[in-house]
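Asks: no sequence on this one, just coordinates:
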């Protein structure tokens, strides 16, 4: 019987022993290896419960953009019928070797991995799924129109997709921690050339997805869509309470000042007001897509 909890499962990969051994095996510097493992393990701690509460027995599940694979590996340990999708090319292919090493040391047969883009999903070739999910992936999909259409084809009638990603209607870019000129990435690039040059691969991968675009794609592909309220308030709470997440986003001097402002806003009850703002205007967004049942 499985007795290990999620925290214990993830902590084994964050140990000095594993980090040093993995770094040597995959050819990363230990510091780089530790950074990636801690970042993805921390994301898994946040997002895995969101997935687990939506999974029912006998569901077929697909994770889109599995990264280092922690969420899918954990679900497989819980006997969930899960597959991973993670392209091996592009700006994030540095994860591939480390993800393979993590899977090999997970203690179970890892989930099948599709090394294709989401836009290449085909029900005849890859099967169909009851539940698809992704976290911080949709904003990096080069051809989001094709990807959403393909994901809709492998979703069974009555199935659900859950995608968490930034909403670029809100003028902020969370990967680079810079404000955006609304709907004008090119102008933003002119205002922050040094920051964007330093993270060029990430910047070039962004499609600047918006809530309006997701609603349009849902309609085009015959899907119902719901944007969950309260996601920005939850993100701010995480910035205050989660030291790893906070260090990534508020680690510099200006970030510490922002953190102080956020804590003051919470103490005054201002975060609760964000839950009253339409989610189409805020970031990040959690979008739930449902494929209607076929009716005769």
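Replies: Done, it's in. Here the structure is a predicted model, which means the values were calculated and not measured.

Asks: every contact and neighbour count from this point should use C-alpha atoms.
Replies: Noted.

Asks: buried set for the strand ranked longest in the chain?
Replies: Longest strand in the chain by number of residues (criterion: DSSP state E): strand 155-165. Buried residues in strand 155-165, counted by 16 or more other CA atoms under 10 Å: 155, 156, 157, 159, 160, 161, 162, 163, 164, 165.

Asks: next up, a second structure to put side by side with the first:
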């Protein structure tokens, strides 16, 4: 009598798909990463016609590749919700519990998943080539010219979506420095906001605060009442809140709100995210009544945007 032992070559279930189109996207994504996948039930699903909705298609991979394949799927799935705020530090007031989760129909979630997989299949195979091409071109240049800043910005954005935050930070800082040389204010703003987003997603809010404060100091006096300054102040308030620096978050949010009202008006949708950040910082400091006023204002502004 022999004992059955699990083999690394054994096929195991990775995930189930609603139809063959979604299964093809998953298989293409895995093959782009050098992983072999078997679609089980593909032909049977196609022959069932209208009854095929009752039969799921299964994706099988070798047991030794299961963890790697799951990591590929997880990396290609971008959540639709906003990231949760970091937990409060010791001694700070506990933030209010989040509101009820938004429910979506299964068909909507399935369509979003299929869309994310389709983009991942299209983008992932070309990213290593783009990075190699960029690095070869960069190494062939002894000095960088300002026009090369756009390439750094593009690569920084791509690497951010791949969650390679360390490399993304380097490219975005290079882009900011090069834009500063040619006084390209709008492009520099895009790079600085991307850098702040990278540092926040990388859970380095203190570095995000430092980078945004440096950018604010670099804004000329003639641009004190500009949308660029408002966007940086809004991002800085959020960075302070993520760093649990709630007093600073309230001060910056107050300045940003005053500027935003002068630029856009009190009910403009541009202020909605700032109002949420401002109210959250006030609640973290135990100033719930002030936060309620801002939350009520945010709700009224949101209702006005609904057609």
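Replies: Structure's in. What do you need? Fair warning: this is a prediction, and the values are worked out from it, not measured in the lab.

Asks: TM between them?
Replies: Superposed pair, TM-score by TM-score structural alignment, normalised by the length of structure 1: 0.30. Supporting alignment: 142 aligned residues with a CA RMSD of 6.2 Å.

Asks: so which elements touch the longest strand of structure 1?
Replies: In terms of contacts (3 or more CA pairs under 8 Å, 6 or more residues apart in numbering; DSSP states H and E), strand 155-165 of structure 1 is packed against strand 129-135, strand 285-290.

Asks: that strand relative to strand 129-135, how many degrees between them?
Replies: Put simply, strand 155-165 of structure 1 runs at 10 degrees to strand 129-135, going by axes from the mean of the first three to the mean of the last three CA atoms, to 10 degrees.

Asks: next structured bit after strand 155-165 of structure 1?
Replies: Following strand 155-165 of structure 1 in sequence order, the next helix or strand is strand 172-173 (DSSP states H and E).

Asks: let me see the ranges of the strands in the stretch 101-250 of structure 1.
Replies: Under the criterion DSSP state E, counting those that start in this stretch, the stretch 101-250 of structure 1 carries strands at the ranges 113-114, 129-135, 155-165, 172-173, 178-179, 224-227.

Asks: what of structure 2?
Replies: Using DSSP E, the strands of structure 2 run over 11-17, 38-40, 57-62.

Asks: wait, what's in contact with residue 189 of structure 1?
Replies: Residue 189 of structure 1 makes contacts with residue 196, as judged by CA atoms under 8 Å, 6 or more residues apart in numbering.

Asks: gap between it and residue 200 of structure 1?
Replies: 10 Å (CA to CA, to the nearest Å).

Asks: cool, residue 37 of structure 1 as well?
Replies: On the measure of CA to CA, residue 37 of structure 1 and residue 200 of structure 1 end up 22 Å apart.

Asks: the two: who's more crowded?
Replies: The neighbour count for residue 37 of structure 1 versus residue 200, taken as other CA atoms under 10 Å, is higher for residue 37 (24 against 14).

Asks: I'd guessed that one sits against residue 12; true?
Replies: No: under the criterion of CA atoms under 8 Å, residue 37 of structure 1 is not in contact with residue 12, lying 10.6 Å apart.

Asks: give me the neighbour count for residue 136 of structure 2.
Replies: Close neighbours of residue 136 of structure 2, defined as other CA under 10 Å, add up to 11.

Asks: scratch that, residue 43 of structure 1
Replies: The burial count for residue 43 of structure 1: 17, using other CA under 10 Å.

Asks: ok, now how distant is it from residue 131 of structure 1?
Replies: From residue 43 of structure 1 over to residue 131 of structure 1 (counting by CA to CA), the distance is 20 Å.

Asks: then residue 187 of structure 1?
Replies: 38 Å.
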